[in-house]
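[1] next comes the sequence, and after it the predicted model I'd like to discuss.
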Amino acid sequence: MQAFLAATRAGATFPRRYAAAPGLHRRCFSAISTEVVGEVGTADYRLKFKDASGKQISPWHDVPLKSGEFYNCIIEIPKNTKPKMEVATKEEHNPIAQDVKKGKLRDYHGPIFWNYGMIPQTWEDPNVVHPETKCAGDNDPVDVVEIGSASIAQGTVEPVKVLGVLAMIDDGELDWKIIAIRAADPMAAELHDISDVDAKCPGVITGIREWFRWYKTPDGKPLNAFGYEEKALDKKFAIEVIEETHHAWKKLIEGKTAKGKNWLKN
């Protein structure tokens, strides 16, 4: 992390390896495809999701929470890339787009070292204050940091094995970071809980924590904080977070919670 920070502060550049997926994970989601609209690296770029009939669908609302025993992760930012891409929760059908702030496309100041995405059918409710962290949710689906060896194409729906979670606090909002590994990764058979990550992948949890602690500081922002004494919480806790945020999402789409500017199917 120190080397990464030093390099970014010194103005080092990193390879911008970036490609949109031609289709979703065909092993489990052969009926879903993606379509690129606009040019990568522009504000017009969108990655749209479609069903077997060609009808546009929402990766947030239409992709299921789980594939059998595994949770689904929609990859927004492939490993070792810089553009800050996200499912656009406020746009119709929620395509993937590059985040824009103050009229400018957002890029990380250095590459993210893991695949990054979100769990469909989850929502961190900004109306609910968490009893331990005393922070409300960030109004987004739950984030996933996928620690496997492969770079996964943007738009892939990847079944993942949940291992643990960090309770990041960003600008006063609770922003859970689920730590997971894709079910098909060779290392997945050896990792069953967060303690296995510590034992068999030393430095990974610390790396994730410190990357997310520091990544906004080149923009003059303060360090991000972490709840629960900065510990990575175990698999059981992580699954409870996912299920609680899935329940919050259900209330959102059923109209039991104010939707704000979020785009919903109904």
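    Structure's in. What do you need?
[2] C-alpha only now, for contacts and for neighbours.
    Will do.
[3] can you give me the strands in the stretch 151-266 of the chain?
    Ranges of strands within the stretch 151-266 of the chain are 157-170, 173-182, 225-226, based on DSSP state E, counting those that start in this stretch.
[4] counting by contacts, list what the first one packs against.
    Applying 3 or more C-alpha pairs under 8 Å, 6 or more residues apart in numbering; DSSP states H and E, we find strand 157-170 packed against strand 70-77, strand 173-182, helix 194-200, strand 225-226, helix 235-253.
[5] residue boundaries of the helices in the stretch 1-150 of the chain?
    For the stretch 1-150 of the chain, helices defined by DSSP state H, counting those that start in this stretch occupy the ranges 2-9.
[6] export the strands of the stretch 151-266 of the chain to CSV and tack on mean neighbour count and distance to residue 194?
    Conversion of the strands of the stretch 151-266 of the chain to CSV gives the following (neighbours: other C-alpha atoms under 10 Å; distance: least, C-alpha to C-alpha, whole Å):
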stretch, mean neighbour count, distance to residue 194
strand 157-170, 25, 5
strand 173-182, 25, 8
strand 225-226, 20, 16
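[7] mind listing what residue 232 touches?
    For residue 232, the contacting residues are 164, 165, 166, 167, 194, 205, by C-alpha atoms under 8 Å, 6 or more residues apart in numbering.
[8] could you rerun that using 6 Å?
    Each residue near residue 232 by C-alpha atoms under 6 Å, 6 or more residues apart in numbering is listed here: 165, 166.
[9] what separates it from residue 163, distance-wise?
    Distance of residue 232 to residue 163, given as C-alpha to C-alpha, to the nearest Å: 10 Å.
[10] second structure for comparison follows:
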Amino acid sequence: MSFTIEERGKPNTQDYRVYFKNSDGKYISPFHDIPLYADEAKNIFHAVIEVPRWTNAKMEIATKDPLNPLKQDVKKGNLRYVCNVFPHKGYIWNYGAIPQTWEDPGHKDEDTGCCGDNDPIDICDIGNKVCSQGEVIRVKVLGTLALIDEGETDWKVIVINVEDPEADDFNDINDVRRLKPGYLEATVDWFRMYKVPDGKPENQFAFNGEFKNRDFAIKTVKDTHGYWQALIMKKTEAGELNCMNTCVTDSPFICASSDAKAIVDSASAYGEAKSIPNSADKWYYYSK
């Protein structure tokens, strides 16, 4: 199964969008239409890359927009670039989301004591390749970190691209600790500090910041898939989320391909990228 993207608007502006197509050329939602599993028997999942490693433009699946394209988050009227807190520059993994999952804000997690953050579950791909924005990869789940972001459960699932030349060596979270020493500690450090330059407190973690293992992480992914299934079948209130899809059989939100095409056609034409502001490269220093 393969997927392609179609860019609209001018990169580095508020009208920039990245739409998705499947192998039949049909416009799809990366939130709802890309299958959870790439290989269910082997627990291989799809992941949508929102932010390539070493970059810091806060691109994300637009969960409230029709067809859920990628777009850059906006804060106080400006495009959002995640702060670089020394020694980190940009995201230190390929960052993205697992499709057909949803962290239900109406469900209080029994382990974290907090409700979900209303988004697909996040992934951090530790593979060697720097992925492209909008790339859909197949991943093995290795473990998870339970970030508590402003009182909400925000799971960060550690994965590796199955195409990575070292993928066979990574099967659980301890393999990351053994083969990439310091990476897990840096991951906790990154998530703890990245909002501090914006005037917010350090983020907190469940389990004292300890990573849970592969089996725990896979169960968490499957649980959030169950919450998504209730959402897409209208068994759970969607609120502001846009559940339009083109491929989910029996979903009350399914639409015709012509309707999906009309949405993309109504978006701004693709144009020349604007320059990234110098402020996006600023390095912040923080004494813990």
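    Noted; the coordinates are in hand. These numbers were taken from a predicted model, which means no experiment stands behind them.
[11] returning to what we had before: out of the strands of the stretch 151-266 of the first structure, which comes closest to residue 262 of the first structure?
    Across these, residue 262 of the first structure has its closest neighbour in strand 173-182 (17.2 Å, C-alpha to C-alpha).
[12] got the angle between the closest one and strand 157-170?
    150 degrees (axes from the mean of the first three to the mean of the last three C-alpha atoms, to 10 degrees).
[13] for the residue positioned nearest the centre of the first structure, give me its contacts.
    Nearest residue to the geometric centre of the first structure (C-alpha atoms, centre = their mean): residue 117, 2.7 Å. Shown in contact with residue 117 of the first structure (C-alpha under 6 Å, 6+ apart): 74, 75, 76, 143, 144.
[14] corresponding residue for the last one in the second structure?
    Structural correspondence for residue 144 of the first structure with respect to the second structure (TM-score structural alignment): residue 123.
[15] I figured that match hits residue 156, correct?
    Yes - the criterion here is C-alpha atoms under 6 Å, and residue 123 of the second structure meets it with residue 156 at 5.5 Å.
[16] what touches both of the two?
    By C-alpha under 6 Å, 6+ apart, no residue touches both residue 123 of the second structure and residue 156.
[17] residue 182 of the second structure: neighbour count?
    11 (other C-alpha atoms under 10 Å).
[18] looking for the alignment partner of it in the first structure.
    That one, residue 182 of the second structure, aligns with residue 203 by TM-score structural alignment.
[19] and for residue 214 of the second structure?
    Checking with TM-score structural alignment, residue 214 of the second structure has residue 235 as its match.
[20] can you pull the contacts of that match?
    163, 164, 193.
[21] and with 7 Å instead?
    When contacts are counted by C-alpha atoms under 7 Å, 6 or more residues apart in numbering, residue 235 of the first structure touches 162, 163, 164, 193, 194.
[22] one more: residue 142 of the first structure?
    So residue 142 of the first structure contacts 118, 119, 122, 123, 124, 176 (C-alpha under 7 Å, 6+ apart).
[23] so which of the residues you listed wins on neighbours?
    In these, the most neighbours by other C-alpha under 10 Å go to residue 119, 29 neighbours.
[24] now that one, nearest residue through space, not along the chain?
    Among residues not flanking residue 119 of the first structure along the chain, residue 73 sits closest, at 4.9 Å (C-alpha to C-alpha, 6 or more residues apart in numbering).
[25] alignment lookup: the one you found to the second structure.
    Using TM-score structural alignment, residue 73 of the first structure lines up with residue 47 in the second structure.
[26] ok, residue 57 of the first structure next?
    Residue 57 of the first structure maps onto residue 28 in the second structure, by TM-score structural alignment.
[27] right, and its match touches residue 18 too?
    No - contact criterion C-alpha atoms under 7 Å: residue 28 of the second structure and residue 18 do not qualify, at 11.3 Å.
[28] burial of residue 221 of the first structure, as a residue count?
    11.
[29] got the contact list for the aligned residue in the second structure for it?
    Using TM-score structural alignment as the criterion, residue 221 of the first structure maps onto residue 200 of the second structure. Residues in contact with residue 200 of the second structure (C-alpha under 7 Å, 6+ apart): none are found.
[30] how close does residue 171 of the second structure get to residue 45 of the second structure?
    14 Å.
[31] hang on, the earlier thing: which of the contacts of residue 235 of the first structure still touch in the second structure?
    Shared with the second structure under both residues aligned by TM-score structural alignment, their matches' C-alpha atoms under 7 Å, the contacts from the contacts of residue 235 of the first structure are 162, 163, 164, 193, 194.
[32] just give me the neighbour total for the last one.
    Other residues within reach of residue 194 of the first structure, judged by other C-alpha under 10 Å, total 21.
[33] distance of the aligned residue in the second structure for it relative to residue 24 of the second structure?
    Here residue 194 of the first structure is matched to residue 173 in the second structure, going by TM-score structural alignment. Computed with C-alpha to C-alpha, the distance linking residue 173 of the second structure and residue 24 of the second structure is 37 Å.
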